Each structure stands twice: as structure tokens, then as C-alpha cells.
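Participant: coordinates only, sequence not included:
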């Protein structure tokens, strides 16, 4: 066997060893978090969501978040608590919520699906016209927020607080 066959093989082995070494050296930067990192993270701190405080009103429990999330994440947070984004059913419930939402916008369970071209609650019902003032719908604003007595169209991707509701008991 001549050097003309052995030299390329040795060169190829050296390139492979160098590439593998570099890959292993930089894998923590490629996969900084997750199952692929071989280097433990020393300053890792778990993010804790503050425990939700539930308020009882007329047979239902409500929580008003302090944290701000997009509509989809807000919906998931409510589902994780065996609840749903609030659906406003009557004037008394609206008055209760109005008093709690005067200083910030809160996502509610009202959306404007493309297929229906009208506002619908998450349970599929239409809002009652006499419950609140609704600002006109705007392009790319298919979710809704409540602030005081006004319900406004909002981008589902903007971050807001939210209100979860569930049956008491």
C-alpha cells in the first residue's frame, strides 16, 4: 500500500476527530437548555407564577391575574386551573368585573373568529347587546379586553392581564 492511499485516510480521520471535538466543546452553546446539554447550569432559577387568589361571587370563582401574557397563554393558564377565561352573562356579573378592572386591561373569553365574522364567547354564544359598550372591531384584533365598563378589540398577541372563571364547588 502506498502513501497515496494512506495519507487521505489519515487526513480524513484527523478532520473527523477535530470536528467531533469541536462539536462536543460547543454543544452547550448550541443547546443551552434541554436534554442535550452535558454541562449543568449553575445559576438556574425556576420561574414561579404567583399563586392565584380566587374571589367568590354569586356561585362562581374569579381570579384576576397580575402577570401579563398573550391571549393563548392566558387561556392555557385558566385551563390549567380547571377554569376558563371569563364569560360575562348578566349585568350584576358585569358590575362585579367592572369594579375590579378599572385600572388595567384584562383578556376575557370573547373572540372574533374569521369564519363567523361576529364576536362570540368561548362557549359559542353571542354577547348580549346591553351588557357593555363594545368598541368597533379593528383589523388583526380578534381577542377582547375588559377595562371598567368597556370591552375593546385587542391583538391576541399583545400581552395583558386576564380573568379566569370557574364554578364554585
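Facilitator: Yes, it's here. This is a predicted model, so every value here is computed, not measured.

Participant: alpha carbons only for contacts and neighbour counts from here, please
Facilitator: OK.

Participant: how is the residue nearest the centre of the chain assigned, secondary-structure-wise?
Facilitator: Geometric centre of the chain, nearest residue: residue 73, 1.6 Å, by CA atoms, centre = their mean. Of the three states, residue 73 takes helix according to DSSP: H, G, I helix; E, B strand; the rest coil.

Participant: any idea how far residue 30 is from it?
Facilitator: When distance is defined by CA to CA, to the nearest Å, residue 73 is 27 Å away from residue 30.

Participant: likewise for residue 22?
Facilitator: Per CA to CA, residue 22 is found 11 Å from residue 30.

Participant: and for the two, which residues touch both?
Facilitator: Here residue 22 and residue 30 share no contacting residue, scored by CA atoms under 8 Å, 6 or more residues apart in numbering.

Participant: ranges for the strands of this structure?
Facilitator: Using DSSP state E, the strands found in the chain span residues 55-57, 60-64, 84-85, 106-111, 120-121, 133-134, 143-147, 150-154, 161-167.

Participant: quick one: distance of the first one to the chain centre.
Facilitator: In this case it means strand 55-57. Centroid separation for strand 55-57 versus its chain: 24 Å, with CA atoms, centre = their mean, to the nearest Å.

Participant: another structure for you, compare them:
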């Protein structure tokens, strides 16, 4: 029928209309992260931060330690030389297969490194026997000169001070004897002065002299450098 207006009743389900009145939070059913998951995540981040700080600290420590060891260390990166350093070598009597110029050599703090020896120079003066006892307490011995090159080095570091040698008269034959038991090679140097039973060797300025052991002077202790 043309031109007629048709009216219809719409029956809206009760469930649909009721859903409109629900609180918005009731529509969101998103699961919450358990608390222990969040704690584990924070612990993981904290562990990474601590690890990074430890790596940085170890790097700085290693760099500083390397700088401190520079004064008492000589290193040769040659592989063959480093391997030859593993051969046994006894001090103070070197053999023909000397390895004194190879590998890494270390000295304690405040000791001077020269070739295969470490030297400690005193700042005070004592008698020869007191000096000998001090070197023994440092697990070392008094200065024993082996060649002219070493004597030149010692004269350079003593700065013209009076310094005891590890040399004294110990036998009735009145022979000069080093503290390691070897006899003085008089072609190396000769001591001027008396040679009595209470005589000890001393470097005075750039001369080697005989002096009474009860006199006082500076002293030098020496030990083998670690490789």
C-alpha cells in the first residue's frame, strides 16, 4: 500500500542492555604480570649493572698495576727468548747459556732492576755486620760485583756515597771473600788499605777501599729478578 508508514516494536535483549551499564574495568580482562616476574626482571638489570661496573674496575686496576710494574720490569716479546727463559739458571755462577736478557723480569717495589738482578739501596748508614743482617732479613744478600759493567752500574746509582761491598776478610790467610763464599778476583778491582781480620770492602766515591767493619756506611742488597 503506497504511502503507508509501518511501525514496528524492537525488542532489545536484556543481556545486551545490561552490558552497557557495566563498569569499563569489567570489560578488560587483561592478565596482570605476577610480582615475582617483576622482581626477577629488576634483579637481572641490577646484575648487569654490577657486572659492567666490575669489568670497568678490573680494567682500571690492571692498567694501574701495569704502570706500577714498569719501573721494575723488562719484557721481551720474542717467543724463542721467552721459551729459553724456562731453562734453569743458578745464581751467582752463570753458565754459557745465559738468559739474563730474555723474558719478563720482576723486582719488588723500591728495588732497581738491572739485567737479571734486583738492587735495593739503603738511605741510612750502618756497620758492615748490621748491613749484612738487614739484607738477610730481606731474603737477599749484600752486594756481590761480578764484572766491570756491573761495577759501573753500581757507581752510577750510589751517587758517590760510601757503600759497603759484600766483601770481607774471613780466613787466616787474609783473603778477600764475598758473602756468597767466592774469592775476590783481583783482576776485577783491588782494594787499597789494610787487609786485617776486621777489614771489610767499601766503595768510597769511585774507589774500592778496605775499611774497619765497625765503621758505618750505606749498603746495597741484591737478589735474583723473578722471571
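Facilitator: Structure's in. What do you need? The model shown is predicted, which means the values in this text are computed figures rather than measured ones.

Participant: can you give me the TM-score here?
Facilitator: Once superposed, the chains reach a TM-score of 0.63 (TM-score structural alignment, normalised by the length of the first structure), with 118 aligned residues with a CA RMSD of 1.8 Å.

Participant: contacts only, for the aligned residue in the second structure for the residue nearest to the centre of the first structure.
Facilitator: Residue 73 of the first structure maps onto residue 130 in the second structure when the alignment is built from TM-score structural alignment. By CA under 8 Å, 6+ apart, the contact list for residue 130 of the second structure is empty.

Participant: also the one 5 residues further on?
Facilitator: Contacts for residue 135 of the second structure (CA under 8 Å, 6+ apart) come out as 141, 142, 220, 221, 222.

Participant: any figure for the gap between it and residue 79 of the second structure?
Facilitator: According to CA to CA, residue 135 of the second structure stands 35 Å off from residue 79 of the second structure.

Participant: could you tell me where the lengthiest helix in the second structure falls in the first structure?
Facilitator: For the second structure, the helix with the greatest residue count under DSSP state H is helix 35-69. Following TM-score structural alignment, helix 35-69 of the second structure has no partner segment in the first structure.

Participant: tell me the contacts of the nearest residue to residue 149 of the first structure once chain neighbours are set aside?
Facilitator: Leaving aside its sequence neighbours, residue 149 of the first structure sits nearest to residue 98 (CA to CA, 6 or more residues apart in numbering; 5.5 Å). Neighbouring residues of residue 98 of the first structure by CA under 8 Å, 6+ apart: 147, 148, 149.

Participant: most neighbours of all those, which one?
Facilitator: Top of those by neighbour number is residue 148, holding 20 neighbours under the definition other CA atoms under 10 Å.

Participant: surely it touches residue 102?
Facilitator: Yes. Contact criterion CA atoms under 8 Å: residue 148 of the first structure and residue 102 qualify, at 4.3 Å.

Participant: which position in the second structure aligns with residue 127 of the first structure?
Facilitator: Using TM-score structural alignment, residue 127 of the first structure pairs with residue 184 in the second structure.

Participant: wait, what's in contact with its match?
Facilitator: Residues near residue 184 of the second structure by CA under 8 Å, 6+ apart: 175, 176, 177, 178.

Participant: neighbours of the third one, how many?
Facilitator: Burial of residue 177 of the second structure, expressed as a neighbour count using other CA under 10 Å, amounts to 19.

Participant: neighbours of the residue nearest to it when sequence neighbours are not counted, just the number please.
Facilitator: Distances taken as CA to CA, 6+ apart place residue 183 nearest to residue 177 of the second structure, at 4.6 Å, with adjacent residues excluded. Residue 183 of the second structure is flanked by 14 other residues according to other CA under 10 Å.

Participant: before we move on, what about the one 5 residues further on?
Facilitator: Each residue near residue 188 of the second structure was counted by other CA under 10 Å, and the total is 11.

Participant: got it, and the one 3 residues further on?
Facilitator: Other residues within reach of residue 191 of the second structure by the criterion other CA under 10 Å amount to 17.

Participant: starting at the chain centroid, how far to stretch 55-74 of the second structure?
Facilitator: Distance, stretch centre to chain centre, for stretch 55-74 of the second structure: 8 Å (CA atoms, centre = their mean).

Participant: what does residue 199 of the second structure align to in the first structure?
Facilitator: Counting by TM-score structural alignment, residue 199 of the second structure lines up with residue 142 in the first structure.
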